[in-house]
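Enquirer: sequence-free structure coming up:
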């Protein structure tokens, strides 16, 4: 589970609008069940071109409402400052928080989303290479950005890597949020509804209960940090 899974579950739990700025095929838009090939319009591109607020697609109460991405967004991104002000305008006009799934590269739309964010959730894998990448990102974004580390895909807690993450947290004054364990069922899951959404029975399936509990903890941490950022 990575940034996209976190984004779509947090958007559902927080009652927010999921804004997908990642044009790759494996992003939140596909996971939501939206296929641009079957649509005559491109809500994200159309809204940016017209300077208007898009109407989110309804998640029907079982997934977050969505402003879907499109492959052409890769070559039609606004500058970072324009993307930031656009996201702020959309959130204000919709009267709802936005949860933005960004492209993993340091492109203009990603930097715009970072500039507008009250909380930047950073999934962290306790692996040597992943921690080096996290350190590079922390160095690049140090200086007031509201980052939150979320330890992700945890099967065990290697002591050396935990110490390294603790050092990063202390050095750059970045809080570490709740842990999200490794859940093998997510790798094979094909449903488009949020994992945190109860099924028709009104109950969370037993195999998902641990993950859902962890995501509720992450959502609470995000809310707490967002409130502090606005004080």
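Expert: Arrived safely, thanks for sending. Keep in mind that what you see is a predicted model, and the values were worked out from it rather than measured.
Enquirer: alpha carbons only for contacts and neighbour counts from here, please
Expert: OK.
Enquirer: Can I take it that residue 124 is in a strand?
Expert: Yes: applying DSSP: H, G, I helix; E, B strand; the rest coil, one finds residue 124 inside a strand.
Enquirer: Let me see the contact set for it.
Expert: 130-131, 134, 149-152 (Cα atoms under 8 Å, 6 or more residues apart in numbering).
Enquirer: all helices for the protein, in order.
Expert: Applying DSSP state H to the chain gives helices spanning 3-13, 28-32, 43-50, 80-94, 108-116, 128-141, 159-172, 185-188, 209-229.
Enquirer: If we go by neighbour counts, what in stretch 222-231 is buried?
Expert: 222, 225-226 (16 or more other Cα atoms under 10 Å).
Enquirer: List only those of the contacts of residue 124 flagged as buried.
Expert: In these, burial by neighbour count holds for 131, 134, 149-152, counting by 16+ other Cα under 10 Å.
Enquirer: Distance to residue 65 added to the helices of the chain, as JSON lines?
Expert: Putting the helices of the chain into JSON lines (distance: least, Cα to Cα, whole Å) gives the following:
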{"stretch": "helix 3-13", "distance to residue 65": "8"}
{"stretch": "helix 28-32", "distance to residue 65": "9"}
{"stretch": "helix 43-50", "distance to residue 65": "13"}
{"stretch": "helix 80-94", "distance to residue 65": "12"}
{"stretch": "helix 108-116", "distance to residue 65": "18"}
{"stretch": "helix 128-141", "distance to residue 65": "29"}
{"stretch": "helix 159-172", "distance to residue 65": "33"}
{"stretch": "helix 185-188", "distance to residue 65": "21"}
{"stretch": "helix 209-229", "distance to residue 65": "17"}
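Enquirer: want to compare, so here's the second one:
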């Protein structure tokens, strides 16, 4: 039983915490304290065991792929090298043929040049002696005929020297030899003609003139053979 009925009716009220002074001089109420939940420890899931055949199978697969790739590259490289070798052989054959053609062309050009040089000498010198020969036939009087005969001898000797110094083409060697013989005979006949004129020996003049005529005929035959060799 209580001491007094008034005391029994008194209810005890909770006393709030005093406000905390903030840094700016104002009072702020304290937030009610809350209990932080306890941190949960993560639980690792159970590990599944890898089948024993997985690693060897993977290694075998990698090896198979690698060997297949290397084999493909090796095969491709061999094919390319075989193709290049075939092209190289064909190219060498073409080069050999081309070199042969160039050599033949050079030889032909050299032969043509030799022939052209020889013909140039022949035409130039022959033109001179033909003019001299016609002048010996047309001349009259000792002085004019003696001068023409001497010029004729000089030009024939120059022709003979040029012919011997020239590189005679093989195809013209026979006609060149005949030309040399004709020139020698004409020079000898002209010398006899000059001697006859100097000594007033008509027989020597006639004999020398006849030898010159025969030599010029042989020279014409050599020229015909020369033309045949040039075809």
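Expert: Thanks, I have the structure now. All of these numbers come straight from a predicted model, not from anything done at the bench.
Enquirer: TM-score for this pair?
Expert: The TM-score (TM-score structural alignment, normalised by the length of structure 1) is 0.23; 85 aligned residues with a Cα RMSD of 5.7 Å.
Enquirer: out of the buried ones among the contacts of residue 124 of structure 1, which one sits closest to residue 122 of structure 1?
Expert: Nearest to residue 122 of structure 1, judged by Cα to Cα, of these is residue 149 at 4.9 Å.
Enquirer: how close does residue 169 of structure 1 get to residue 163 of structure 1?
Expert: The gap separating residue 169 of structure 1 from residue 163 of structure 1 is 10 Å, by Cα to Cα, to the nearest Å.
Enquirer: try residue 85 of structure 1
Expert: To residue 163 of structure 1, residue 85 of structure 1 is 38 Å away according to Cα to Cα.
Enquirer: go on, residue 225 of structure 1?
Expert: Applying Cα to Cα to residue 225 of structure 1 and residue 163 of structure 1 gives a distance of 23 Å.
Enquirer: Next: residue 121 of structure 1.
Expert: Taken as Cα to Cα, the span from residue 121 of structure 1 to residue 163 of structure 1 is 20 Å.
Enquirer: for residue 210 of structure 1, same thing?
Expert: In terms of Cα to Cα, residue 210 of structure 1 sits 25 Å off from residue 163 of structure 1.
Enquirer: higher neighbour count, the two?
Expert: Each of residue 210 of structure 1 and residue 163 has its neighbours counted (other Cα atoms under 10 Å); residue 210 has more, 14 against 11.
Enquirer: List the residues that contact the more buried one.
Expert: So residue 210 of structure 1 contacts nothing (Cα under 8 Å, 6+ apart).
Enquirer: mind listing the helices for structure 2?
Expert: Going by DSSP H, structure 2 shows helices at 5-8, 54-138, 142-165, 173-199, 202-230.
Enquirer: neighbours of residue 169 of structure 1, just the number please.
Expert: When neighbours are defined as other Cα under 10 Å, residue 169 of structure 1 has 18 of them.
Enquirer: ok, so what distance separates the spatially closest residue to residue 10 of structure 1 that is not a sequence neighbour from residue 132 of structure 1?
Expert: Nearest in space to residue 10 of structure 1, with sequence neighbours left out and distances taken as Cα to Cα, 6 or more residues apart in numbering, is residue 219 at 6.1 Å. Separation of residue 219 of structure 1 from residue 132 of structure 1 (Cα to Cα) stands at 26 Å.
Enquirer: do the same with residue 215 of structure 1
Expert: 25 Å.
Enquirer: More neighbours: the two, which one.
Expert: Ranked by neighbour count (other Cα under 10 Å), residue 215 of structure 1 and residue 132 place residue 215 first, with 21 against 13.
Enquirer: Does that one touch residue 8 like I think?
Expert: No: here residue 215 of structure 1 does not reach residue 8: they are 10.8 Å apart, not a contact under Cα atoms under 8 Å.
Enquirer: Nearest residue to the middle of structure 2?
Expert: residue 95 (10.4 Å; Cα atoms, centre = their mean).
Enquirer: ok, residue 91 of structure 1 touching residue 99?
Expert: No: taking contacts as Cα under 8 Å, residue 91 of structure 1 lies outside contact range of residue 99: 9.8 Å.
Enquirer: Same drill for those two, tell me which one is more crowded.
Expert: residue 99 (28 against 17).
Enquirer: got the contact list for the closest residue to that one other than its chain neighbours?
Expert: Leaving aside its sequence neighbours, residue 99 of structure 1 sits nearest to residue 18 (Cα to Cα, 6+ apart; 4.9 Å). Counting by Cα under 8 Å, 6+ apart, residue 18 of structure 1 makes contact with 7-8, 11, 64-67, 98-101.
Enquirer: most neighbours, which of those?
Expert: That'd be residue 8 among these, by other Cα under 10 Å, with 31 neighbours.
Enquirer: wouldn't that residue be in contact with residue 20 here?
Expert: No: between residue 8 of structure 1 and residue 20 there is no contact under Cα under 8 Å: 9.4 Å.
Enquirer: Can you lay out the contacts of residue 124 of structure 1 as a markdown table showing distance to residue 80 of structure 1?
Expert: Putting the contacts of residue 124 of structure 1 into a markdown table (distance: Cα to Cα, whole Å) gives the following:
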| residue | distance to residue 80 of structure 1 |
| --- | --- |
| 130 | 26 |
| 131 | 26 |
| 134 | 22 |
| 149 | 23 |
| 150 | 25 |
| 151 | 28 |
| 152 | 28 |
